[in-house]
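K.L.:
quick one, structure for this:
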Amino acid sequence: MIIGVGIDVCEIARFAETIERRPGLVKRLFTSTEATKPMASLAARFAAKEALAKALGAPSGLSWLDAEIETDEVGKPSFRVRGTVAARAAALGVANIHVSLSHDAGIASAFVICEA
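P.N.:
Predicted structure coming up:
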């Protein structure tokens, strides 16, 4: 059963400008592993975290660092959740989180499905 669905898009150049103006955001938004990715991948990960928050009902108090995008050996992305995000997912009965990332033509996008 689907518990929630979220989608988000992020203009890569605008995201990069924001990071340039406020470099401290990188440590607030991304884990140390995520922070090593190129800008287009960071924008896609930001969109994924936004999409996940939407799929979880957009409650206040979620920590960006409690949702980490990992990729397997073939490049398939998945979420590793902990802390505030794991607690919200558990409260909703989420057993699986599916995520798809894309970036093309200057836009990063993400789609998330939370499933019981």
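K.L.:
going forward, measure contacts between C-alpha atoms and count neighbours the same way
P.N.:
OK.
K.L.:
and the longest helix along the chain, how far from the chain's centre?
P.N.:
As assigned by DSSP state H, the longest helix anywhere in the chain is helix 39-55. Offset of helix 39-55 from its chain centre (CA atoms, centre = their mean, to the nearest Å): 3 Å.
K.L.:
same for it, what does it pack against?
P.N.:
Counting contacts by 3 or more CA pairs under 8 Å, 6 or more residues apart in numbering; DSSP states H and E, helix 39-55 packs against strand 2-11, helix 12-21, strand 96-104, strand 107-115.
K.L.:
who's in contact with S102?
P.N.:
The contact partners of S102, by CA atoms under 8 Å, 6 or more residues apart in numbering, come to 44, 108-110.
K.L.:
gap between it and A13?
P.N.:
Here S102 is placed at a distance of 15 Å from A13 (CA to CA, to the nearest Å).
K.L.:
how about this one, so we can line them up?
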Amino acid sequence: MIREIVKTKSIEEIEEILFKQTDDYYFIEKELKSVEHKNTIKSLGARYLIKLSILEFLKLTKEFNDIEIENEESGKPILIFKGEVKDKLKENGISNVHVSISHSKNYISTLVILE
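P.N.:
Next comes the predicted model:
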């Protein structure tokens, strides 16, 4: 089974969502440090949308920190799953997750493919 999830939000929507919570609600410290010298809101916004897509598919709501997103030197995102998210992916027969990120001046879009 392959499942594709596309999410698009405006930069303003992302800022509003992210600033309602403490930093560690959505991201671990390592993720926050990895985007310090980049376009922070776009980088964090894309990570948030990826995590949200996966959590919604798994019917989870608060396990944002069970998904860690790192980057290879090339910039390609690497997803690391822990805890309940890892268990739910296994239960659903999901062994591969691919992501694509795109952003413009005003919008962030992500594509998540679960197979």
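K.L.:
list the TM-score for the superposed pair.
P.N.:
After superposition, the two chains reach a TM-score of 0.83 (TM-score structural alignment, normalised by the length of structure 2), with 110 aligned residues with a CA RMSD of 1.8 Å.
K.L.:
picking up where we left off before, out of the contacts of S102 of structure 1, which end up buried?
P.N.:
Among these, those classed as buried by 16 or more other CA atoms under 10 Å are 44, 108-110.
K.L.:
which parts of the longest helix of structure 1 are buried?
P.N.:
39-55.
K.L.:
circling back to that earlier point, quick check, nearest of the contacts of S102 of structure 1 to D66 of structure 1?
P.N.:
For the contacts of S102 of structure 1, the minimum distance to D66 of structure 1 (CA to CA) is 16.5 Å, reached by A44.
K.L.:
which ones are touching that closest one?
P.N.:
Applying CA under 8 Å, 6+ apart, we find A44 of structure 1 in contact with 9-10, 101-103, 108-110.
K.L.:
rerun at 7 Å
P.N.:
By CA atoms under 7 Å, 6 or more residues apart in numbering, the residues touching A44 of structure 1 are 101-103, 108-110.
K.L.:
what distance do you get for it to T84 of structure 1?
P.N.:
Taking CA to CA as the measure, A44 of structure 1 falls 21 Å from T84 of structure 1.
K.L.:
A13 of structure 1 too?
P.N.:
30 Å.
K.L.:
who's more crowded, these two?
P.N.:
Per other CA atoms under 10 Å, whichever of A13 of structure 1 and T84 has more neighbours is T84, with 17 against 14.
K.L.:
where's that one, which helix or strand?
P.N.:
Secondary structure from DSSP states H and E places T84 of structure 1 in helix 83-92.
K.L.:
and the angle from that helix to helix 39-55?
P.N.:
The directions of helix 83-92 of structure 1 and helix 39-55 differ by 40 degrees, with axes from the mean of the first three to the mean of the last three CA atoms, to 10 degrees as the criterion.
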